[in-house]
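Just to be clear, the model below is a prediction. Sequence and coordinates:
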Amino acid sequence: MTLNIPFDNSYAALPAGFYSRLDPTAVAAPDLISFNRDLAALMLITETSDAELTMLFSGNAVPEGAAPLAQLYAGHQFGQFNPQLGDGRAILLGETVGRDGVRRDIQLKGSGPTPYSRNGDGRAWLGPVLREYVVSEAMHALGVPTTRALAAVRTGEMIQREAMRPGAVLTRVASSHIRVGTFQIFAARRDVIALRQLFDYTVARHYPDCTTPDALLQAVIDRQAALVAQWMSLGFIHGVMNTDNCTLSGETIDYGPCAFLDFYDPETVFSSIDRHGRYGYASQADIIVWNMAQLATALLPLMPDADAAVAQFTDQVHAMPELIRQEWLARFAAKIGIGTPKPEDAALIGDLLTRMHGNQADFTNTFRALSDGTARDQFTDPTAFDSWAEGWQARIASDPDAIQRIRQTNPAFIPRNHRIEQMIAAAVAGDDAPFHRLNAVLSRPFDDQPDAEDLRRPPAPSEVVAATFCGT
């Protein structure tokens, strides 16, 4: 059967100033690592031979109906505004509308230089490609709004990073790649016509009930507040929450230096380029508010009364921390079995987290173990858990669904940092079995999987991952 991708491209119909048209750059010796057949079926992409998949998802062939382009955007990177970024190593092939009615982008990442590469080679090396594949698919299985991975291909070429590394291409799927930075570039250029076109396009694609910029801002605020609270409830640290990595759709995007907590420490920072902890675990709620303030600023030129809009947008952004607190409370209350949280439950949750921090308790395993009576084993001083548990047990005593709620909310399996690094090392050596095993286990994160108990284990001292890297 010949590959068929039912392209229905809308972003390419926007004016030329939104992107640069170009094809991906061919690679020397592509080799297919993985193709996500379940996702392909959802997107109505037909089955075909591995040889044809390899050619397409390496960038060596452009499928019929594609409209390849690199998107233009700007963004604040670690608080500093860069007036022009854009897809420096990615090509948007086009869009499909799946069997679920959802429109999705298909993007090749690591597909060669573009006009926005800024002297970069436009390539990706194997490690970050496999990390993004595993973590994005795991996040999907965890119920987190996220981009997804359709394919991964070795290029057969070596690329220069801190050392020579094997190259690869990731095929990323997203409900769109519209970012806060996409709005920022046209606002910075004072191009109100393009800004209005982008607003109309974004509303039509994601928020058809939002007819005004303030309504769009509120809708994005709501989604981002829920998203970051969900990240934190899973111990996830994005690591690079620049405005060009913040989507209007409310999906998690860009898994470069991301990581998950092992033992609980709210000050944890993994990203090697985050020298001041701007995007650490505990800072994520503050940063998403800051990012929404930048979106508000970019939307101001679309408002008829600038002074009134500033006041209105300020109120909306200032109300966001309370939205995040409420989302956080709902998520963490469910993690300890509470279905309808009360304000005072925040103190109960906070007390547990404080004790976990003081006792080097593993974040994921502690919450999961609340369902089977073994959580105290996660503490260096089990009596610290025991004294907390008295109040907790009294709180959930009358709820027959509490234990089941804990099991449905707290995964048994996450993409642990040391397992990701071990998987990458194996793949670099030519062994893809750990990659495929991780994907299989992480596709069922809430299930007990006795054959995979080793993947639940926190790192031994020699396995601890102290820093994660962007990969660019």
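Perfect, I can see it now.

Please make it C-alpha for all contacts and neighbour counts, starting now.
Fine.

And the strands in this protein?
Assigned by DSSP state E, the chain shows strands spanning 19-21, 31-35, 69-71, 75-77, 80-82, 90-97, 103-109, 124-125, 148-160, 164-174, 236-237, 259-260.

could you dump those strands to JSON lines with distance to Asp399 and mean neighbour count?
Putting the strands of the chain into JSON lines (distance: least, C-alpha to C-alpha, whole Å; neighbours: other C-alpha atoms under 10 Å) gives the following:
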{"stretch": "strand 19-21", "distance to Asp399": "54", "mean neighbour count": "19"}
{"stretch": "strand 31-35", "distance to Asp399": "43", "mean neighbour count": "19"}
{"stretch": "strand 69-71", "distance to Asp399": "51", "mean neighbour count": "24"}
{"stretch": "strand 75-77", "distance to Asp399": "46", "mean neighbour count": "20"}
{"stretch": "strand 80-82", "distance to Asp399": "49", "mean neighbour count": "13"}
{"stretch": "strand 90-97", "distance to Asp399": "42", "mean neighbour count": "26"}
{"stretch": "strand 103-109", "distance to Asp399": "40", "mean neighbour count": "24"}
{"stretch": "strand 124-125", "distance to Asp399": "50", "mean neighbour count": "26"}
{"stretch": "strand 148-160", "distance to Asp399": "36", "mean neighbour count": "22"}
{"stretch": "strand 164-174", "distance to Asp399": "39", "mean neighbour count": "23"}
{"stretch": "strand 236-237", "distance to Asp399": "29", "mean neighbour count": "24"}
{"stretch": "strand 259-260", "distance to Asp399": "30", "mean neighbour count": "26"}
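
next, the one to line up against it:
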Amino acid sequence: MDNRNQQAETRKAVIPFDNSYARLPAHFHASAIPTHVAEPWLIKFNRPLAEELGLDADALERDGAAIFSGNSIPEGAEPLGMAYAGHQFGQFVPLLGDGRAILLGEVIDRAGKRRDIQLKGAGKTPYSRRGDGRAALGPVLREYIVSEAMFALGIPATRALAAVVTGEPVYREQVLPGGVITRVAASHIRVGTFQFLASRGDTDGLKTLADYVIDRHYPDLKSSDRPYLDLVKAVVERQAALIARWLCVGFIHGVMNTDNCAISGETIDFGPCAFLDAYDPTKVFSSIDRGGRYAYASQPAIGQWNMARLAETLLPLIDPEPSEAVSLANDVIAGFGGLFQAHWLDGMKAKIGLFTEEDGDLDLVQGLLTAMHQGGADFTLTFRALCDAAESADKDEALKALFATPHQIEAWLFAWRERTGREPLSDAETAAKMRAVNPAFIPRNHRIEQAIRAAEDDGDFSLFEALLTVLARPYEDQPGFAAYTAPPLPQEEVLRTFCGT
């Protein structure tokens, strides 16, 4: 055998860790060693992401079952659970922490950005309380599918690096196969991380954390006269933009607790999340959201509420005079709604082919949504069909067919054509731009459930692989996967989604 080939086959998988969070004060985190599992098997390895991170993809793919299950800890890793608090459905819990997630460490990717690598479902941590620290296979597959779909849609989100079957059962309402997902994030620092320190009156710790976040995520603020107020402003801006993008693709997070709100502005934690089929602004999927707190249209208000909780923690750093700190922070939080509205309206206007500005544009957008709600029209299919209608009025019938009765959209179509007629682009150019922001494919809830059922019941991952393939190119027409654009049949409809714990 060629010596070079032999060396390539036997070289050990190396991850070039540089673990800055582990160097923060000891009470920010706790050591957490993954629990050994019986027979790990690598379901999926995200080779392009590994290469983006500057990792040895060949070695990781070879050794992935051991590494991504937690059975083998790579050299340089400093496994830990992060401490944080959080408001869960409005109720404050002073200590939550990573109960089933273990941060292996951080790497600097090829673009020079620092990224966390974290195992989720790899066993107990000091923050597990009465939990087992494990994840069932279903939530692992759901997070892999949806997080990678969000990335392909262009929405900031954590990424999935690998998924593993553990070869051991987990016990929920029933016995299920266990799994571990390895996810990558700009960081896993949350609003709840700040709340953890603030609830303990740890102002020094808050300053340390805020300085760390500024250095890691918002370095332009280091020269600011009011860096901590400007930190709140920066996080508010990212959250407003993020939630607007969620709404533009019909995404419902499902559990927008402050411990699930990332300071980086990424979508994090894909537990009971779901995408709209028929448009309904009050829609809730999450089985634990019994009061509809995190319904589709409630997400902007909850985003603002979460940002207020962040601002509260930083008041001692914003200004030494409490009343002045509150006044300054309130001004920032009050601006959330306007920021969200601007991002959302820009996104929705692009979806209906409007790229200039007129006074009636908001009413036109709202008119379409009202018609969709009254007509029971599918959110994704309506906007995609509108792209075809923009190119040719001959395609109007296909759009009308999505509504319970055609007259529910006819008047709107007339007003829309009158408005788009004042746009400077040709019909073909307008349609092309619309197709670039209106996906043909989303992670349909029933398709995700079908993939999970096949994997859990039969060990069949072909539906999981097919979903990943089609969702990697959501804005392209893919004739071979046309069935994946269809909404569920009545017997396929998913009414409730569940948290993995």
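Happy to help now that I have it. Every value quoted in this text rests on a predicted model; they were computed, and no experiment measured them.

Quantitatively, what TM-score do the chains reach?
Taking TM-score structural alignment, normalised by the length of the first structure as the basis, the two superposed chains have a TM-score of 0.99; 472 aligned residues with a C-alpha RMSD of 0.9 Å.

one step back: distance to Thr48 of the first structure added to the strands of the first structure, as TSV?
Formatted as TSV, the strands of the first structure follow (distance: least, C-alpha to C-alpha, whole Å):
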stretch	distance to Thr48 of the first structure
strand 19-21	27
strand 31-35	11
strand 69-71	25
strand 75-77	39
strand 80-82	42
strand 90-97	17
strand 103-109	17
strand 124-125	25
strand 148-160	13
strand 164-174	16
strand 236-237	36
strand 259-260	35
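
With respect to Glu327 of the first structure, which of those lies nearest?
strand 236-237 (15.4 Å; C-alpha to C-alpha).

outside of the closest one, which residues touch it?
The contact list for strand 236-237 of the first structure (C-alpha atoms under 8 Å, 6 or more residues apart in numbering) reads Trp231, Cys258, Ala259, Phe260, Leu261, Val269, Phe270, Tyr279, Gly280, Tyr281, Gln284.

Return the member of those nearest to Thr2 of the first structure.
Once C-alpha to C-alpha is applied, the member of the contacts of strand 236-237 of the first structure that ends up nearest Thr2 of the first structure is Cys258, at 36.8 Å.

What is the aligned counterpart of the closest one in the second structure?
Aligned by TM-score structural alignment, Cys258 of the first structure pairs with Cys273 of the second structure.

Wait, that match touches His253, no?
Yes. When contacts are counted by C-alpha atoms under 8 Å, Cys273 of the second structure is listed as touching His253 (4.5 Å).

hmm, back to that, out of the strands of the first structure, which is closest to Ile45 of the first structure?
Of all those, strand 90-97 sits nearest to Ile45 of the first structure, with 8.8 Å by C-alpha to C-alpha.

which helices and strands does that closest one pack with?
strand 69-71, strand 103-109 (3 or more C-alpha pairs under 8 Å, 6 or more residues apart in numbering; DSSP states H and E).

Find me the equivalent region of it in the second structure.
So strand 90-97 of the first structure sits over residues 101-108 in the second structure, by TM-score structural alignment.

Provide the aligned range in the second structure for stretch 116-134 of the first structure.
Against the second structure, stretch 116-134 of the first structure falls on residues 127-145 (TM-score structural alignment).

List of residues touching that stretch?
With C-alpha under 8 Å, 6+ apart as the criterion, stretch 127-145 of the second structure contacts 81, 83, 96-101, 120-125, 159-160, 163, 165, 169-170, 176-181, 269-271, 443, 448, 452-453, 456, 464, 467-468, 499-501.
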